[in-house]
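1. I would like the atomic coordinates for the input below:
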Amino acid sequence: MNWSSLVYVALENNNLKGNIPSSMGYLRDLRSLRLRNNSLNGEVPMALLNCTELLIIDLSHNEFCGSTSSWMGKGLQNLISLNLRSNKFSGQILSDICHLNSLKILDLANNNLSGEIPRCIRNFTAMATEMSNGLRYYYMVKFTNGSYASLLSEDAYVVTKGRELQYVATLFPITSMDLSSNNLSGEIPKELTSLVRLRSLNLSGNRLTGMIPKKIGDMDLLESLDFSINQLSGEIPSSISSLTFLSYLNLSFNNLSGRIPTSTQLQSFNASCFIGNELCGPPDLQQVFGLSVVPYCSSSPGGMPTFIS
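-> From the prediction side, this is the model:
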């Protein structure tokens, strides 16, 4: 059998152990590599860069380790979905990842990644512009008589609004970035707000500092936004009121202060979304489970909010 023509490897949900063999790099026609939910370990081989036709990589829920930069770069520019969730990857997220400008789904959550979020994420053009290449990807099989037939359509797992969902067939309108539960530090780069096609953004559970970018409201397709459990400071930008599609928000346990911006959308969220900060808001945000967690604020003569418990 000519394995070099293999286009789809799906070995998820087994008890596989050991490393990914470097011979995987000989699969030059490979479109999808799905190894999620096994006990695989070691470093991902650099030979994977030879699989230049890859669209999907899902290595989530394994024990892979090492840096991601050694096997991530220009050779994978066609990649649309990269899921490395729940492994032991470490080191910084280097600029190599920014060569993946076709990415629509990026999940690096629950690893040991450190350092700052690279500013070159603005190069994720598929997260910034509307793509016109249709809703589905199909793998085409060429027969010996020269004819083609569609074999498989693709799906993906995306964690959004606190739940893991499987998107089947309609994968590519979904745009998501999840860098949660790592050791990332520094400020949230303002370049992030150029990714205006994102539907879900999760940076929770890190050590991010500084202010929420003022132009967060430019990301007006966001349905899920989670910046909780960081060290963010300053006020919540008023532009957040422009996120009219937002149905999940969590800014809890930061160092945010001041008045929660007024909008019908923000007032629809439970006060637990804002707990663990020095924020104040309208009376309807005061109660959660019978406890006063977001004080009511009224304007003092000097124009500053007065916190009232």
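
2. rest of the way, CA atoms for contacts and neighbours
-> OK.

3. quick one: the nearest residue to Asn255 once chain neighbours are set aside from Gly210, how far?
-> Distances taken as C-alpha to C-alpha, 6 or more residues apart in numbering put Ser233 closest to Asn255, at 4.6 Å, once the chain neighbours are dropped. In this view, Ser233 and Gly210 are 6 Å apart by C-alpha to C-alpha, to the nearest Å.

4. could you also give me the structure for this second sequence? I'd like to compare it with the first:
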Amino acid sequence: MILETELEPLSGSSVVTSGTPQRMALEWLAASDPARLPLKNTPIDVITQRYVMATIYYATGGPEWALQYNFLTGKETCDWNSQPQGVFCNNAGYITAIELNNLNLKGELPKEIALLRQLEAIKIGGNKLSGKVPTELGLLSKLRVLHIGINSFTGGIPTELGGLPQLAILDVSNNDFSGHLTGFITHIHSLESLDISHNGFSGELHKSFGNLKNLKVFKASFNDFTSIIPTQLARMKILEEMYLNSNEFKETLPEEFSGMQHLVTLDVSNNKLTGEIPVGFGYAKSLQALSLSENQFSGGLFTDIGQLGSRLKELRLDNNNLKSFLPTELRSLTNVIELNLEGNEFEGNIPSEIGECTGLKYLSVGNNKLFGN
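-> Predicted coordinates:
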């Protein structure tokens, strides 16, 4: 079979092994494709793209997908879509995006996807994909978006991804990844959003993450990190969101975080952090949500809390070891929506000035040593 000769270098023995997704894709191309391509006269790139997408279809339980998006029809491969999902191509006819989110894909992602060298986006989140992520993804030098979150991938993130020069969005959240997260990700200087949350990563969070100078969103919550929080993370000068909650981070919260002037949201709740809350957060000019709850912070509220003024929307300090009186400066938080101070050792009178927080919808001060209305 001529196709066998052409495709075996791409897929190896899988293409000649009965029952494999690769063999099924080959047989479909040769005998069942409604397009009936004249294989001798069709450019190899066209055949390769059709073969790769057919392989992905068979490898991920295509007949059981929630929607078919024209897959395995007689239409051109670039028309196997229905906005906003499916296969999308550039004007030259090369596949640049695969978007198959929430479609009941299951099985393993075949390495043949890396044959689509013009790919800029892979979005296959919210499925039931399993096994290891193909290391061959590291060959996709034009890839900008890789979203494989909410699946059942195992093992580690391929270190080969560290060589992707244009990758801007990497979402591997809600999988079964585990082990130590080495510093290869920090070589992807183009990253703008990184989500590794809800996995089983352990050990230290490498200080070299601070080298991601273009990062705006960093989510590492719900893992098993046990190190201190590296102060070098404060080098991410344009970071807007940082979620480190629900890990085993210990020791103190780096005071350098209070100098991150673009930071809008910081969540380090549910860890084992100790010491006093660093002074300076009051002058974090972009901060809108600060969650330090369920740690072992001690001392009082940071003295410059009033400087947050109308910017702050959420302040969660519940279930720590905070003491002292509640400062009247809380009155300055005029737009705060949630203020949770419960489960500490605050004492004295509840300041009436809290009534000046006109945006307040949720206030919790229970399980303290406070009195008053």
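
5. just give me the match in the second structure for the residue nearest to Asn255 of the first structure.
-> Under the alignment (TM-score structural alignment), Ser233 of the first structure maps onto Ser298 of the second structure.

6. look up how far Leu35 of the first structure lies from Arg119 of the first structure.
-> Counting by C-alpha to C-alpha - Arg119 of the first structure and Leu35 of the first structure are separated by 30 Å.

7. pick out whichever of the two has more residues nearby.
-> For Arg119 of the first structure versus Leu35, neighbours defined as other C-alpha atoms under 10 Å are more numerous around Leu35 (22 against 14).

8. residues contacting that one?
-> 9-13, 58-60 (C-alpha atoms under 8 Å, 6 or more residues apart in numbering).

9. run a quick neighbour tally on the closest residue to Met236 of the second structure other than its chain neighbours.
-> In this structure, Met236 of the second structure finds its nearest non-sequential neighbour in Lys213, 4.9 Å apart by C-alpha to C-alpha, 6+ apart. Other residues within reach of Lys213 of the second structure, judged by other C-alpha under 10 Å, total 20.

10. list the contacts for Lys213 of the second structure?
-> 189, 235-238.

11. helix or strand: which one has the residue most central in space within the first structure?
-> Centre of the first structure computed as the mean C-alpha position; nearest residue by C-alpha atoms, centre = their mean is Met177, 1.6 Å away. Here Met177 of the first structure, judged by DSSP states H and E, is contained in strand 176-178.

12. what range does that strand cover in the second structure?
-> Under TM-score structural alignment, the match for strand 176-178 of the first structure is residues 241-243.

13. residues touching the matching stretch, excluding its own?
-> Against stretch 241-243 of the second structure from outside (C-alpha under 8 Å, 6+ apart): 216-221, 263-268.

14. how close does Ile95 of the second structure sit to Lys106 of the second structure?
-> Counting by C-alpha to C-alpha - Ile95 of the second structure and Lys106 of the second structure are separated by 22 Å.

15. so between these two, which is more surrounded?
-> Ile95 (23 against 20).

16. counterpart of that one in the first structure?
-> Per TM-score structural alignment, Ile95 of the second structure is not aligned with anything.

17. please name the residues that touch Ile95 of the second structure.
-> 49, 78, 87-89, 116, 118-119.

18. take the residues you listed and write them to JSON lines, including secondary structure and distance to Ser11 of the second structure.
-> Shown next, in JSON lines, are the contacts of Ile95 of the second structure (DSSP: H, G, I helix; E, B strand; the rest coil; distance: C-alpha to C-alpha, whole Å):
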{"residue": "Gln49", "secondary structure": "helix", "distance to Ser11 of the second structure": "13"}
{"residue": "Cys78", "secondary structure": "helix", "distance to Ser11 of the second structure": "22"}
{"residue": "Val87", "secondary structure": "strand", "distance to Ser11 of the second structure": "21"}
{"residue": "Phe88", "secondary structure": "strand", "distance to Ser11 of the second structure": "23"}
{"residue": "Cys89", "secondary structure": "strand", "distance to Ser11 of the second structure": "23"}
{"residue": "Leu116", "secondary structure": "coil", "distance to Ser11 of the second structure": "13"}
{"residue": "Gln118", "secondary structure": "coil", "distance to Ser11 of the second structure": "18"}
{"residue": "Leu119", "secondary structure": "coil", "distance to Ser11 of the second structure": "18"}
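
19. please indicate which of those residues are buried?
-> Buried members of those, scored by 16 or more other C-alpha atoms under 10 Å, are 49, 78, 87-89, 116, 118-119.

20. all helices for the first structure, in order.
-> Along the first structure, counting by DSSP state H, helices occupy 264-267.

21. distance check, Glu278 of the first structure against Ser181 of the first structure.
-> Distance from Glu278 of the first structure to Ser181 of the first structure, by C-alpha to C-alpha: 23 Å.

22. and what of Val9 of the first structure?
-> With C-alpha to C-alpha as the criterion, Val9 of the first structure and Ser181 of the first structure are 28 Å apart.

23. more crowded one of the two?
-> Ser181 (21 against 13).

24. I figured the more buried one hits Asp107, correct?
-> No. Using C-alpha atoms under 8 Å, Ser181 of the first structure is not in contact with Asp107; the gap is 11.0 Å.

25. now the end-to-end length of stretch 49-62 of the first structure.
-> End residues of stretch 49-62 of the first structure are separated by 20 Å (C-alpha to C-alpha).

26. brain fart, stretch 222-236 of the first structure
-> Start-to-end, stretch 222-236 of the first structure (C-alpha to C-alpha) is 16 Å.
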